[in-house]
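Novice: what follows is a protein structure lacking sequence information:
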């Protein structure tokens, strides 16, 4: 990678399953912005998963770890799939996405949920429910039950087996992700909904108390509400437009963000950003990835939807590269491509032409040329 201090370093890690296919298209889009808009980014490609494991004994080989350590931003594809059985559990765990989140302290996961009018006919929810939907889920990503100790499976004296995990949060873990939610809300509709299960769980009692205290101390100008997680699951499919910014713990965010995908039309449409703390130079480590998984059933077929990965590049443009106008340009290009009828199989209406992964990339790049040309004409 370039050592130039004004260049943003991006590690491109396609990963497994459909990850390399969709990431290849978002890489093309990022290359377009570098070449056509002068975006100051330099990319370094790196491997992850079964292929490097067979060569090096590590799913996350040293070269990839170095590329990610050096990077300001990581463009990530996907992890997991049938090939995981060919990798010993210890090797898989050592290079897991959870371990990367902890290593880089990527504590705040942002998942924007925007209903696209062009996809109304293929969305699972009614158009009137989706009208005007535009909210962001902020999920705490490095604590909670996925990281808590003790954990394990033991055999009891009577021969039964018992599995156990530990859900825990402390003040700092709660407050820093809540602060991210309040700060984001100030740039949007100024509303935060904090999600918990305070009627049952002590961790949620603490969560609610700390969010309320932080709100009173620093963010009293932001409207704050609280909902139980089970109610939120219902509200997301009943009236999703009521939400602006939602903040929640790790396991709740994992489940509800996939539920919220139905308010955008398809899981394949959703981008995400996982953000670390801001350092003394004003920079923060960030990992950008589509919300979908590795989808091993369609891997290698060239039919996966790359828009979640492409829209993750828009988040990178906005949050790491500080290029909001370029982020808006890319989002308009995706909207334009969809409005012109570009569809992969997962978002296609019955009888509609289905584009391949690469063809959807072509459609977005073509739309970028048109949208950028119109922007120049009106400049």
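Specialist: Yep, it's here. Treat the numbers as computed from the prediction; the structure is a model and nothing was measured.

Novice: use CA for all of it now, contacts and neighbours both
Specialist: OK.

Novice: the stretch 251-379 of the chain: strands as residue ranges?
Specialist: 271-278, 284-290 (DSSP state E, counting those that start in this stretch).

Novice: report all helices and strands that the shortest one contacts.
Specialist: When you say that, I think you mean strand 284-290. Strand 284-290 sits against strand 73-78, strand 271-278, helix 307-319, with contacts defined as 3 or more CA pairs under 8 Å, 6 or more residues apart in numbering; DSSP states H and E.

Novice: and the ones you listed: which comes nearest residue 102?
Specialist: strand 271-278 (9.7 Å; CA to CA).

Novice: would you turn the helices and strands packed on strand 284-290 into JSON lines with mean neighbour count and distance to residue 298?
Specialist: JSON lines is the format used below for the helices and strands packed on strand 284-290 (neighbours: other CA atoms under 10 Å; distance: least, CA to CA, whole Å):
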{"stretch": "strand 73-78", "mean neighbour count": "27", "distance to residue 298": "13"}
{"stretch": "strand 271-278", "mean neighbour count": "22", "distance to residue 298": "19"}
{"stretch": "helix 307-319", "mean neighbour count": "26", "distance to residue 298": "16"}
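
Novice: could I get the ones you listed as CSV with distance to residue 28?
Specialist: Listed next are the helices and strands packed on strand 284-290 as CSV, based on distance: least, CA to CA, whole Å:
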stretch, distance to residue 28
strand 73-78, 12
strand 271-278, 16
helix 307-319, 9
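
Novice: can you map out the strands along the stretch 51-200 of the chain?
Specialist: Using DSSP E, counting those that start in this stretch, strands in the stretch 51-200 of the chain cover 73-78, 108-114, 134-140, 152-155, 161-164, 191-196.

Novice: tell me what the last one is packed against?
Specialist: Think strand 191-196. By 3+ CA pairs under 8 Å, 6+ apart, strand 191-196 packs against helix 171-186, helix 202-218, strand 223-228, helix 229-238, strand 245-248.

Novice: presented hereafter is structure B, for comparison with structure A:
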């Protein structure tokens, strides 16, 4: 480190559109370093297909070193059909799922906030979008994505069977629920726990543990429960009813994509994946846009970088200790949208979209205007 208060950020563009959107987020991070004296060191690192071609590893040793030495990780995206050349075992060893598990990133935050500038381009009606501001807390390091046994087996009759295990322990449920209760306490005091307790034993345990934790530690929070199928409907019918929503790994994955319809596009959604707090209250943290690698548009310079840029705002607030700068960046994104900047995914019919880099330019111009 070049200074005792310097914070280290590992920037990993990854695959598909990941490097393109992360490049714009890095420009924003550099603006805060230069204009707001944000004490941050940035280390760029490889991940994915190109790293494998060069080193034989999806996550090369130097990338692992950058991750281990970082206060925060800014990640782009992973996946795509071109990655088929990476052997399955190498892909599993360097997968984002395994990285999240190895860092114990158990709490994934996905804020869903509507911007009036996008009402015309959002697929939901304006009356549905008014006042939407909630957070989905997704359990990220357990559940069906990690449960064993799993696999595909051949059966004696020649058919095949695919199987996965959805497994949760009391502690895995309680720690993410506790995180969500504490977040609700800092917001409007309402938590909705989403499960499928009418048909799944893992969800029965989920609901029982959330209820017990509420009684033991958080009686001041208004707790409600919702089955996941109803939650999906309510997110598009009346999303403003929610404050904080907590749910398991697979349900959170699905519901947050559904909730993107309230934000205007999947390209608008940031996220933060957080690990346990240490003795100083610091958490290992990975920030990334919710969208995937979008290989169909990779390299064309048309991807929406706002999910990645807003992930920097989450980093400013949650890791770098700069809430005022986080607010400034969120205002700058809103200002850029209000001035008409639109990538293809959020452009109204008949309006010419801007490029990925031009959207980055628009946010930087807004930061200049707002900072004075």
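Specialist: In hand now; what should we look at? Bear in mind that the values here come from a model prediction, so they are computed numbers and not experimental data.

Novice: TM value for the aligned chains?
Specialist: Here the TM-score for the pair of chains, by TM-score structural alignment, normalised by the length of structure 2, is 0.99; 372 aligned residues with a CA RMSD of 0.8 Å.

Novice: so for residue 253 of structure 1, which of the strands of the stretch 51-200 of structure 1 sits nearest?
Specialist: Among the strands of the stretch 51-200 of structure 1, strand 134-140 sits nearest to residue 253 of structure 1 (CA to CA), with 4.9 Å.

Novice: need the residues that contact the closest one.
Specialist: 107-115, 174, 177, 181, 241, 243-250, 252-254, 257 (CA atoms under 8 Å, 6 or more residues apart in numbering).

Novice: give me that answer again for 7 Å
Specialist: 107-115, 177, 181, 241, 243-250, 253, 257 (CA atoms under 7 Å, 6 or more residues apart in numbering).

Novice: and stretch 337-354 of structure 1, by the same measure?
Specialist: Contacts for stretch 337-354 of structure 1 (CA under 7 Å, 6+ apart): 118, 121-122, 266, 303-305, 355-356, 360, 363-364, 367.

Novice: of those residues, just say which sits nearest to residue 280 of structure 1.
Specialist: Taking the contacts of stretch 337-354 of structure 1 together and measuring to residue 280 of structure 1 by CA to CA, the closest member is residue 364, at 36.8 Å.

Novice: my guess is that closest one contacts residue 334. True?
Specialist: Yes - Residue 364 of structure 1 lies in contact with residue 334 (CA atoms under 7 Å); the separation is 5.7 Å.

Novice: of those two, who's got more company?
Specialist: residue 364 (28 against 24; other CA atoms under 10 Å).

Novice: contacting residues around that one?
Specialist: 333, 334, 337.

Novice: compute the number of surrounding residues for the last one.
Specialist: Other residues within reach of residue 337 of structure 1 by the criterion other CA under 10 Å amount to 22.

Novice: and it, what pairs with it in structure 2?
Specialist: Using TM-score structural alignment, the equivalent of residue 337 of structure 1 in structure 2 is residue 336.

Novice: any idea how far residue 343 of structure 2 is from that match?
Specialist: 11 Å (CA to CA, to the nearest Å).

Novice: and for residue 225 of structure 2?
Specialist: Applying CA to CA to residue 225 of structure 2 and residue 343 of structure 2 gives a distance of 37 Å.

Novice: one more: residue 212 of structure 2?
Specialist: In terms of CA to CA, residue 212 of structure 2 sits 46 Å off from residue 343 of structure 2.

Novice: quick one, what contacts the residue nearest the centre of structure 2?
Specialist: Centroid-nearest residue in structure 2, with CA atoms, centre = their mean: residue 271, separated by 2.4 Å. Neighbouring residues of residue 271 of structure 2 by CA under 7 Å, 6+ apart: 108, 109, 110, 287, 288, 289, 290, 311.

Novice: what's the burial count for the nearest residue to it once chain neighbours are set aside?
Specialist: Leaving aside its chain neighbours, residue 271 of structure 2 sits nearest to residue 110 (4.7 Å; criterion: CA to CA, 6 or more residues apart in numbering). Burial measure for residue 110 of structure 2: 28 neighbouring residues, criterion other CA under 10 Å.

Novice: doesn't residue 268 make contact with residue 110 of structure 2?
Specialist: No - look at residue 110 of structure 2 against residue 268 with CA under 7 Å: they stay out of range, at 10.8 Å.

Novice: quick one: contacts for residue 247 of structure 1?
Specialist: So residue 247 of structure 1 contacts 137, 138, 139, 178, 181, 193, 194, 195 (CA under 7 Å, 6+ apart).

Novice: where's residue 230 of structure 2 relative to residue 239 of structure 2, distance?
Specialist: 12 Å.

Novice: try residue 120 of structure 2
Specialist: Taking CA to CA, one finds residue 120 of structure 2 at 17 Å from residue 239 of structure 2.

Novice: more neighbours: which of those two?
Specialist: Counted by other CA under 10 Å, residue 120 of structure 2 and residue 239 do not tie: residue 239 has more neighbours, with 23 against 15.

Novice: translate residue 72 of structure 1 into the numbering of structure 2.
Specialist: By TM-score structural alignment, residue 72 of structure 1 lines up with residue 71.

Novice: its match: what's it in contact with?
Specialist: 7, 8, 9, 284.

Novice: one more time with 8 Å
Specialist: Residue 71 of structure 2 touches 7, 8, 9, 284, 285, 319, counting by CA under 8 Å, 6+ apart.

Novice: what does residue 237 of structure 2 align to in structure 1?
Specialist: Using TM-score structural alignment, residue 237 of structure 2 lines up with residue 238 in structure 1.

Novice: now its match: closest residue in space that isn't a chain neighbour?
Specialist: residue 129 (7.0 Å).

Novice: ok, that neighbour touching residue 239?
Specialist: Yes - the criterion here is CA atoms under 8 Å, and residue 129 of structure 1 meets it with residue 239 at 6.2 Å.
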